[in-house]
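Trainee: predicted model, plus sequence, below.
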Amino acid sequence: MRFKKGLEVGIVVFAVLILDRITKYWAMNFLNEPRIFIPNILQWRYCKNTGVAFSALSDTGVLVIWLSAIMLALLAVYLLRKPQISKVVQFCLWAVLAGGLSNLYDRIRWGFVVDFIELLFVNFAVFNIADCFITVGATLAACLLFFRKEDAQ
């Protein structure tokens, strides 16, 4: 990996990690009760998520930690080997990796992932900033790869 690319990747990963860590710290230490942010749309509510994406597979413990670590390691190895995909797709996948690392840190440190963002207009799981980067990054990467032109990378 060239130095410039490594620096760019490092900045993206670091920024996602810092943003997620700060917001989770806030939720754990200052969010004692739900707080409406946008009435009927969005509230902050501290939750302990022992599962994976949007609370699925709750209470699977160490298995989730190991599976997460393996998947993140495989993604990192793939990205570090200069994949033949566009820079935008690589950026999206680095965002997925960063979000995954932050949630993995929670699982190892606390035994759960800190969630605090709740959409009030749908019946949906409470989530966090890392989940946003994982979901948006993976969705964008999948769309870009699926709809790409064969001759343009």
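Mentor: Cool, the structure landed. Numbering: from 1, shown residues only.

Trainee: going by C-alpha atoms from here, please, whenever you check contacts or count neighbours.
Mentor: Will do.

Trainee: against residue 132, how distant is residue 139?
Mentor: 10 Å (C-alpha to C-alpha, to the nearest Å).

Trainee: oh, I was asking about residue 80
Mentor: In terms of C-alpha to C-alpha, residue 80 sits 23 Å off from residue 132.

Trainee: pick out whichever of the two has more residues nearby.
Mentor: A direct count of neighbours by other C-alpha atoms under 10 Å for residue 80 and residue 132 places residue 132 higher, at 16 against 12.

Trainee: second one coming, line it up with the first:
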Amino acid sequence: MMILYGLVILISVVLDQLVKWWVVQNISLGETIGQNPIMTLTFIKNEGAAWSILEGKLWFFVLITIIALTVFPYMLYKNRNNSKWLTVGLSLIIGGTIGNFIDRVRLNYVVDMFQTEFIRFPIFNVADVALSIGVACLFFYLIFIEGKERSNKLK
């Protein structure tokens, strides 16, 4: 099963980096393409996290990423035979973390491009999508699977 999780991680990273490469090659910094009421592509350089919080604190993000890339793979290996909600969630978090880490180390910023037009939301990238889905999977696991198992043990 670890091969499956490795593939989820690899696909997340490769897809993220390919989309970022395409955006940098085809869209000027600050330019928006694909005008529609749902989503457009806008190339920005993000030197922080969501909403550009902690902008310019590259050292902080590198430190947090190193910790995350130590803890999450250990958790994935330790729980490799547990629920797919947990293991796939961890794999997506690892893949998303690596995707943004590559940008931070290589460029000193993260390439973001997806802009929602129907709500005010930070511009994001494929790695952010992987991270968000991974966190949602973890929450689902913790609330509905592990929470239910613990509740049953207490009865």
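Mentor: Noted; the coordinates are in hand. The structure presented is a predicted model; accordingly, all values stated were derived computationally and were not measured.

Trainee: which secondary structure element is home to the spatially most central residue of the second structure?
Mentor: Computing the C-alpha centroid of the second structure and ranking residues by C-alpha atoms, centre = their mean puts residue 131 first, at 2.7 Å. Here residue 131 of the second structure sits within helix 126-140, counting by DSSP states H and E.

Trainee: so which bit of the first structure is that helix matched to?
Mentor: Mapping helix 126-140 of the second structure onto the first structure (TM-score structural alignment) gives residues 129-143.

Trainee: check stretch 7-25 of the second structure too.
Mentor: Taking TM-score structural alignment, stretch 7-25 of the second structure hits residues 11-29 over in the first structure.

Trainee: ok, which stretches of the second structure are strands?
Mentor: 32-33, 39-46, 110-116 (DSSP state E).

Trainee: remind me, longest helix of the first structure?
Mentor: Among the segments of the first structure that qualify as a helix by DSSP state H, the longest is helix 3-30.

Trainee: give the contact list for the residue nearest to the centre of the second structure.
Mentor: Applying C-alpha atoms under 8 Å, 6 or more residues apart in numbering, we find residue 131 of the second structure in contact with 92, 93, 94, 95, 96, 97.

Trainee: which of the residues you listed lies closest to residue 69 of the second structure?
Mentor: For the contacts of residue 131 of the second structure, the minimum distance to residue 69 of the second structure (C-alpha to C-alpha) is 6.8 Å, reached by residue 94.
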